[in-house]
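Chemist: quick one, structure for this:
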Amino acid sequence: MNIRTLIVVLGIGSLVAFQSCREDFDFDPISSDLRFSQDTISVDTVYNFSKSETYVLKIYNPEDKDLVIPRIALAKGDQSYFNINVDGQAGSSFTNVPIRKNDSLFVFVEIEAQEAPINPFYDDEILIESTQRQQHVKLISWIEKAQLHSANENIVSAQWDADQAHVIEGNLTVTNRLDIAEGTKVYFKPNASLTIDQNAELNVNGALGNEVKFRSSRHDKKYDSIPNQWKHIELKSNSRSFIQYAKIIGGDTGLKVNQAELNIQNSFIVNHQSYGILANNAKINGHNVILNNANLASFAVENGGEYAFYHSTFANFFNLVGTAGPAYSLYLSNYTMDGTNALTQATFGNCIFYNQRTPNAVVFDRREGVGFNYSFDTNLFKNVNTAELNVLSALGFSNSIVGDPLFVNPIYTANQLNVMENSPALNAGKVSIAQQYPLDYYGIPRGANPTLGAFQ
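Modeler: Below is the predicted model:
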């Protein structure tokens, strides 16, 4: 290649590079209204000194010619907790932004919180100016005061209250005692868990309308119902736990109770990938407990133990696409691959057992020669396969009812497991059992006509 040719090639390359880098600000400023993909961007709740996911706003040019937007800016400017990125450039204010005819422009939005304000609601606006007027897109979020617990953190003893949330990033182990007051929120990052160690103690003291919530750290509405967003709460051997008015939502397993003692009442354990409660040779007493939506079983007992539940609802409507578990309401076994222990007691009174996926909501898996003791007194069942188990005639069952309890709305997003007026569970409970637990989940007296399950 001779020198003259090289100069021509370099000249053409420079011109192309110049043309590709220049900004076409010779377009006319837009005067008509722009359209937006949404007029309000609701950003997921964030915690102090943390950053949200990124959200997308699209701005549309409805005209048949290339134009420029005179100004796009955050109303609060550089002081805003929100960050925007306009067409690949980060900042808080942009001028003469080109937008092609009949095309769109991307604006990426996130919030990077500082100290949580007293009022957790935080808002700003994206201002979009034309030559005629100023349009705006509302930005809203909630900044929650929270304490973050790093991966594999241990605490000896602590008392959590509603003044701040607790965000668990990995596994948090309690070695002595954890007390959680009403209204407290405990959030889990993906694959995070809470472990109550051997010989330790957990006390969850929620109240009606001010329950203690255990759930995913994501606050988008859909994450209220999606399972498998975190791992589990594990109660290890010889630990002692008391749980009242808790909502445990959206993990792989709500509670893993391993050779531990648990007293649980007035609590929801719903929308879990594997189990609501998985008990291994444990001792559990419960009443007004509501379980629903678990791919394997709402309540599963392995390796025996001692259990008593009254006025509780064991439902299972797990039906996510691509899942293949049996979705039992109750699975009772006196062995596992690692051991065999007697099922010394499994007592259920005035309860409901109902599921969708299998013929029978209750399944026994017993090893002969090892204790397998159970008693079901006045319960409602789904029981189609009577050859496998006939709850109307089998030993250990009395006053059984077979039928559909007719829940108000058992799907993931609702979990309304009170029964309708024509339900066979209505006013069908045993009075002597109800007298021991005279109030339902909502504090409504059961009286002389108790309804089966957790709700009167």
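Chemist: can we go C-alpha only for contacts and neighbour counts from here?
Modeler: Noted.
Chemist: now the element after the helix or strand harbouring Ser241, going C-ward?
Modeler: Here Ser241 is covered by strand 240-244, with elements defined by DSSP states H and E. As assigned by DSSP H and E, the chain's next helix or strand after strand 240-244 is strand 246-249.
Chemist: does anything pack onto that following strand? Which helices or strands?
Modeler: In terms of contacts (3 or more Cα pairs under 8 Å, 6 or more residues apart in numbering; DSSP states H and E), strand 246-249 is packed against strand 212-216, strand 261-272.
Chemist: and Gln19, helix, strand or coil?
Modeler: Per DSSP: H, G, I helix; E, B strand; the rest coil, the local secondary structure of Gln19 is helix.
Chemist: which strands and helices lie in contact with the host helix or strand of Asn203?
Modeler: Using DSSP H and E, Asn203 falls within strand 201-205. When contacts are defined as 3+ Cα pairs under 8 Å, 6+ apart, strand 201-205 packs onto strand 171-181, strand 240-244.
Chemist: with Leu452 as the reference, name the closest of those.
Modeler: Leu452 lies closest to strand 240-244 among these, at 19.8 Å (Cα to Cα).
Chemist: now do that closest one against strand 261-272, angle only.
Modeler: Counting by axes from the mean of the first three to the mean of the last three Cα atoms, to 10 degrees, strand 240-244 lies at 50 degrees to strand 261-272.
Chemist: neighbouring contacts of strand 240-244?
Modeler: 199-207, 235, 260-267 (Cα atoms under 8 Å, 6 or more residues apart in numbering).
Chemist: just want the angle from that strand to strand 212-216.
Modeler: Relative orientation of strand 240-244 versus strand 212-216 (the same axes, to 10 degrees): 100 degrees.
Chemist: what comes up buried for strand 240-244?
Modeler: Neighbour counts over strand 240-244 (16 or more other Cα atoms under 10 Å) mark 240-244 as buried.
Chemist: so can I have TSV of those residues showing distance to Asn293?
Modeler: Below are those laid out as TSV (distance: Cα to Cα, whole Å):
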residue	distance to Asn293
Arg240	26
Ser241	23
Phe242	23
Ile243	20
Gln244	20
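Chemist: those: which two are farthest apart?
Modeler: Spatial extent of these (Cα to Cα) is set by the pair Arg240 and Gln244 at 13.7 Å.
Chemist: correct me if wrong: Val408 contacts Asn422.
Modeler: No: counting by Cα atoms under 8 Å, Val408 does not reach Asn422; the two are 11.0 Å apart.
Chemist: I'd like the structure of this one too, to check against the first:
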Amino acid sequence: MKLFPSFGLSFLITTTFLVLIFASCKKEDVINHDSSLKLGFSADSVIFDTVFTTIGSVTKHLMIYNKSGNKLNISNINLAGGTSSAYRINLDGEPGSSFSDIEINGNDSLYLFVRVTINPLDNNNPYVVEDELTFFTNGNEQHVKLIAWGQDAHYIVADTYSSVFPKYKIVADSLETVHWTNDRPYVIYGYAVVNSYGTLIIDEGARIYFHDGGGLWAYSDGLLQVKGTIENPVTFQGDRLESSYDELPGQWDRIWLMESTPGTDHLIENAVIKNGFIGLQTESFIHYANNRVILHNVIIKNMNGFGIFSSVYNIEATNTVLANCGGYCLAVTGGGYFNFKQSTIGNFWPYSARNNPSVYINNYLLDTLDNPVPYALNFTLANSIVYGSNRDEFETDLVGGADSLYFLSHSLVRSTRKMEDGVNFQDILRNKDPLYKDVSVNDYRLDTLSPAIDYGDPAVAVEVPYDILNNLRLNHPDAGAYQFMPGQEKK
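Modeler: Next comes the predicted model:
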């Protein structure tokens, strides 16, 4: 009978046909859910570097890559700001703020278009308009930043990356002198660097805004000159413009000054430095700093780390206010020369417990084995106030092996230690509340009944005849940066 052989032949043909069908299904047609497979992108940030002077829009694109040989399913692509974002996205011709279940073949790519619309005349705009794209694939979450400039300003964007230093852009190169004027604000994204033998001069009234993590850095043998005036001070602060950020610490990193060009001094006068991590960091780096930082009429406030952090350096400060710091208002390490006259150091940090004094000075650094290496120290503070919410606001930590002197005179200091020896202390008014006007808003002017009134030494005041507000103080100098003025108006 032929029935059985005929059935067998049909079965064989059918089976072979099905095998061929399944064999023809390529590996890349099967979605691979392996969590080790991730997307690649043409950039980790999409930066719209157009500075708008009128309302405008710009479109850029982002390439999304599947560099594996396997098909992937992108579970979600989300624009974090959603429909309220300044950005709009379009994926392969389809607009939206969120996309789901997008398949991408192995060794293939997708185009994602991003459009931003900016009104630079809107004063409520932040200087940096940010959003973020989030991609979810095989349990992996990946992010691409979207960055645009929200107002008409000078934008300085880091373009150099290092494993040792933060990302930065050189703004004054070797043998180059650069002026920052007050025509438009400067917005720094990353670090702005003054290179060795370069000079940056910042004119009166200039406004410097730092994005999160940003800072200004004068590298070894570079020079910074900040030349504000009483009427037009220079301001350094974070780039968030909302009123809730006006006095909020920790919005940017620091101003970092290394040893300056030989024969020169860093200068900061008539400036406000606020709302960062460290207001001013000064340190010897490649060689010992024989130069100084000269501070005059400078306010450093609202730092969640230090007001001034110094390491083997020299500072001369007059009419300087250091206020509200989560760590120290002034930390001197590794010795150096420090001369503070007519200065106010007030620390009423409200954000957390503060275990450090306002002022800390030592004369050593630690070597690799944590052994102290002493350095010479000469620290003087006169006609000044050191007062805050802690019982001890002045601390010294000195080791032998180097000449080390400190001397405080005609000043108000909060401390539990005795300050009557005539060697390190002279005419110290200890633990007397200076009665500041209003520490909650950083108003460190003196109230009518302040014991700091008339407590200054005229011999010191003659070197700093005007206070930080340009009031004459010669006849009856007060302690601190502010001379009490009868009938003074609210700040």
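Chemist: for the two chains, what TM-score is obtained?
Modeler: The TM-score (TM-score structural alignment, normalised by the length of structure 1) is 0.67; 332 aligned residues with a Cα RMSD of 2.9 Å.
Chemist: ok, average deviation of the strand ranked longest in structure 2 from structure 1?
Modeler: If you go by DSSP state E, structure 2 has its longest strand at strand 306-325. In the superposition with structure 1, the average deviation recorded for strand 306-325 of structure 2 is 0.5 Å (mean Cα distance after the TM-score superposition for structure 1).
Chemist: where in structure 1 does that strand fall?
Modeler: Alignment note (TM-score structural alignment): strand 306-325 of structure 2 is matched to residues 275-294 of structure 1.
Chemist: again, but for stretch 230-240 of structure 2
Modeler: Under TM-score structural alignment, the match for stretch 230-240 of structure 2 in structure 1 covers residues 208-218.
Chemist: gap between the matching stretch and the chain center?
Modeler: 9 Å (Cα atoms, centre = their mean, to the nearest Å).
Chemist: repeat that for stretch 315-335 of structure 2.
Modeler: For stretch 315-335 of structure 2, the distance to the chain centre is 17 Å (Cα atoms, centre = their mean).
Chemist: then stretch 384-399 of structure 2?
Modeler: 26 Å.
Chemist: how about stretch 214-226 of structure 2?
Modeler: On Cα atoms, centre = their mean, the centre of stretch 214-226 of structure 2 falls 14 Å from the chain's centre.
Chemist: just to revisit the earlier point, does anything pack onto the longest strand of structure 2? Which helices or strands?
Modeler: strand 278-283, strand 293-303, strand 330-341, strand 344-347.
Chemist: hang on, the earlier thing: from the buried residues of strand 240-244 of structure 1, which is closest to Gly276 of structure 1?
Modeler: Distance to Gly276 of structure 1, by Cα to Cα, is smallest for Ile243 among the buried residues of strand 240-244 of structure 1, at 14.5 Å.
Chemist: what's the counterpart of the closest one in structure 2?
Modeler: Here Ile243 of structure 1 is matched to Ile268 in structure 2, going by TM-score structural alignment.
Chemist: distance check, that match against Gly326 of structure 2.
Modeler: With the distance defined as Cα to Cα, to the nearest Å, Ile268 of structure 2 ends up 23 Å from Gly326 of structure 2.
Chemist: how many neighbours does Ile201 of structure 2 have?
Modeler: Around Ile201 of structure 2 there are 17 other residues, counting by other Cα atoms under 10 Å.
Chemist: what's near enough to touch it?
Modeler: The contact partners of Ile201 of structure 2, by Cα under 8 Å, 6+ apart, come to 177-180, 224-227.
Chemist: can you select the buried ones among those for me in ChimeraX?
Modeler: Buried residues within the contacts of Ile201 of structure 2, by 16+ other Cα under 10 Å, are selected in ChimeraX with:
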select :180,224,225,226,227
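Chemist: could the contacts of Ile201 of structure 2 go into TSV alongside distance to Tyr337 of structure 2?
Modeler: Listed next are these as TSV, based on distance: Cα to Cα, whole Å:
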residue	distance to Tyr337 of structure 2
Thr177	28
Val178	29
His179	29
Trp180	30
Leu224	19
Gln225	20
Val226	21
Lys227	23
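Chemist: now, among the contacts of Ile201 of structure 2, which is nearest to Gly346 of structure 2?
Modeler: Val226 (23.8 Å).
Chemist: ok, now how distant is the closest one from Asn297 of structure 2?
Modeler: Val226 of structure 2 sits 11 Å away from Asn297 of structure 2, taking Cα to Cα as the criterion.
Chemist: equivalent analysis for Thr117 of structure 2, please.
Modeler: Distance, Thr117 of structure 2 to Asn297 of structure 2, using Cα to Cα: 41 Å.
Chemist: of the two, who's got more company?
Modeler: Neighbours were tallied for Thr117 of structure 2 and for Asn297 using other Cα under 10 Å; the higher tally belongs to Asn297 (26 against 17).
Chemist: so that one makes contact with Thr318?
Modeler: Yes: using Cα under 8 Å, Asn297 of structure 2 is in contact with Thr318, at 6.6 Å.
Chemist: from Tyr275 of structure 1, how far out is the residue most central in space within structure 1?
Modeler: The centroid of structure 1 falls nearest to Gly250 when counting by Cα atoms, centre = their mean (3.7 Å). Look at Gly250 of structure 1 and Tyr275 of structure 1: by Cα to Cα, they are 10 Å apart.
Chemist: what does Val86 of structure 1 give?
Modeler: Distance, Val86 of structure 1 to Tyr275 of structure 1, by Cα to Cα: 45 Å.
Chemist: ok, those two, which is more surrounded?
Modeler: Taking neighbours as other Cα under 10 Å, Val86 of structure 1 and Tyr275 compare with Tyr275 leading, 30 against 19.
Chemist: so what's the more buried one up against?
Modeler: Applying Cα under 8 Å, 6+ apart, the residues contacting Tyr275 of structure 1 are 252-255, 294-300.
Chemist: identify the residue nearest it in space, chain neighbours excluded?
Modeler: Using Cα to Cα, 6 or more residues apart in numbering and skipping the chain neighbours, the partner closest in space to Tyr275 of structure 1 is Thr253 (4.7 Å).
Chemist: what lines up with the one you found in structure 2?
Modeler: Under the alignment (TM-score structural alignment), Thr253 of structure 1 maps onto Ile278.
Chemist: correct me, but that match touches Gln251?
Modeler: No: applying Cα under 8 Å as the test, Ile278 of structure 2 and Gln251 come out as separate, 10.4 Å apart.
Chemist: so which of these two has more stuff around it?
Modeler: Legend: neighbour count by other Cα under 10 Å for Ile278 of structure 2 and Gln251, higher for Ile278 (31 against 25).
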